[in-house]
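Participant: just a sequence and a predicted model for now, questions to come.
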Amino acid sequence: MHVEVKWLNWDTFIVPLEDRDLIPLVQEASKRMYQVIGGTGYARVDIRVRPNGELVILEINPNCGILFYGPDDRSVSDLPISWDKDGHDGFLDRIFRSAILRHRLRSNK
């Protein structure tokens, strides 16, 4: 089933977050996890929500794969990129601009 979900039919278990009130909680939990690991760049946080609304953080994937080859050839890892308002190109552009800025800030110290 892992191969099915991750590589063949990644819509199988994608369930949109219905409780919009959880969005700030998910964002804050993700931000805290990212800070705890000393993240730079980007990351994907795998979170599940229990029926009672409790968040369960499975893992954080710093600098996870972004293997987007096109709308018909992608994996579950590409899902967050597909929701980006600027698309895949905009996501990559932000990653590169952020990395360049971090480098400049470190170089000026």
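Facilitator: Right, received. Where do you want to start? Given the structure is predicted, the values throughout are model-derived calculations rather than measurements.
Participant: contacts, neighbours, all on C-alpha from now
Facilitator: Fine.
Participant: distance check, residue 106 against residue 36.
Facilitator: 20 Å (C-alpha to C-alpha, to the nearest Å).
Participant: I misspoke; the intended subject was residue 105.
Facilitator: Distance from residue 105 to residue 36, by C-alpha to C-alpha: 21 Å.
Participant: again, but for residue 104
Facilitator: 23 Å.
Participant: and what of residue 82?
Facilitator: 26 Å.
Participant: another one to put next to it:
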Amino acid sequence: MSGTEPAADLAALVRPGAVAIVGASADPTRIGGRPIACMLRAGFRGAILPVNPNRAEVQGLASYPSVADLPQAPDVAVIAVPGAAALQAVEELGARGTRFAILFTAGAFVALRRE
């Protein structure tokens, strides 16, 4: 930011109505399973939207095969997939209107820069 733009509204980040977990895992000890387990244990009242192309259900929640298949645009996404897939997920989520992403990724990741 150049300092002249208004600060981003962070309400959707700190009080999201929907959170997608891209790379969701049924195992609550794995990086793609921990956020789901924590939100469930804490009683998160918003929508938890697991994304995993290989599972119809993750930790008792309906899972979606892709970001495009989500029933709504999440306010926040936790991305827990390898670098190249993370970049694609960020692009797809941005196209859906997701404003915030938290990345837990390894490997090659190319940063996006929007002009």
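Facilitator: Alright, I've got the coordinates. A quick note: this is a predicted structure, and the numbers were derived from the prediction, not measured.
Participant: fetch the TM-score of the aligned pair.
Facilitator: Here the TM-score for the pair of chains, by TM-score structural alignment, normalised by the length of structure 1, is 0.24; 52 aligned residues with a C-alpha RMSD of 5.2 Å.
Participant: rewinding a little: ok, residue 82 and residue 36 of structure 1, which is more surrounded?
Facilitator: Legend: neighbour count by other C-alpha atoms under 10 Å for residue 82 of structure 1 and residue 36, higher for residue 82 (17 against 9).
Participant: residues contacting the more buried one?
Facilitator: residue 88 (C-alpha atoms under 8 Å, 6 or more residues apart in numbering).
Participant: residue 48 of structure 1 and residue 30 touch, don't they?
Facilitator: No: taking contacts as C-alpha atoms under 8 Å, residue 48 of structure 1 lies outside contact range of residue 30: 12.0 Å.
Participant: neighbour count for those two, which is higher?
Facilitator: residue 30 (20 against 15).
Participant: give me the element the more buried one is part of.
Facilitator: Using DSSP states H and E, residue 30 of structure 1 sits within helix 23-36.
Participant: ok, now residue 95 of structure 1?
Facilitator: Going by DSSP H and E, residue 95 of structure 1 is part of helix 87-107.
Participant: can you check residue 84 of structure 2 too?
Facilitator: helix 83-96.
Participant: same question for residue 59 of structure 1.
Facilitator: Applying DSSP H and E, one finds residue 59 of structure 1 within strand 55-62.
Participant: again, but for residue 46 of structure 1
Facilitator: strand 43-49.
Participant: same question for residue 40 of structure 2.
Facilitator: Counting by DSSP H and E, residue 40 of structure 2 is found in helix 34-42.
Participant: in the helix or strand following that helix, which residues are buried?
Facilitator: Using DSSP H and E, the helix or strand that directly follows helix 34-42 of structure 2 along the chain is strand 47-51. For strand 47-51 of structure 2, burial by neighbour count (16 or more other C-alpha atoms under 10 Å) applies to 48, 49, 50, 51.
Participant: tell me the buried residues in the helix holding residue 95 of structure 1?
Facilitator: Those would be 88, 91, 95, for helix 87-107 of structure 1 by 16+ other C-alpha under 10 Å.
Participant: I appreciate the help and will end here.
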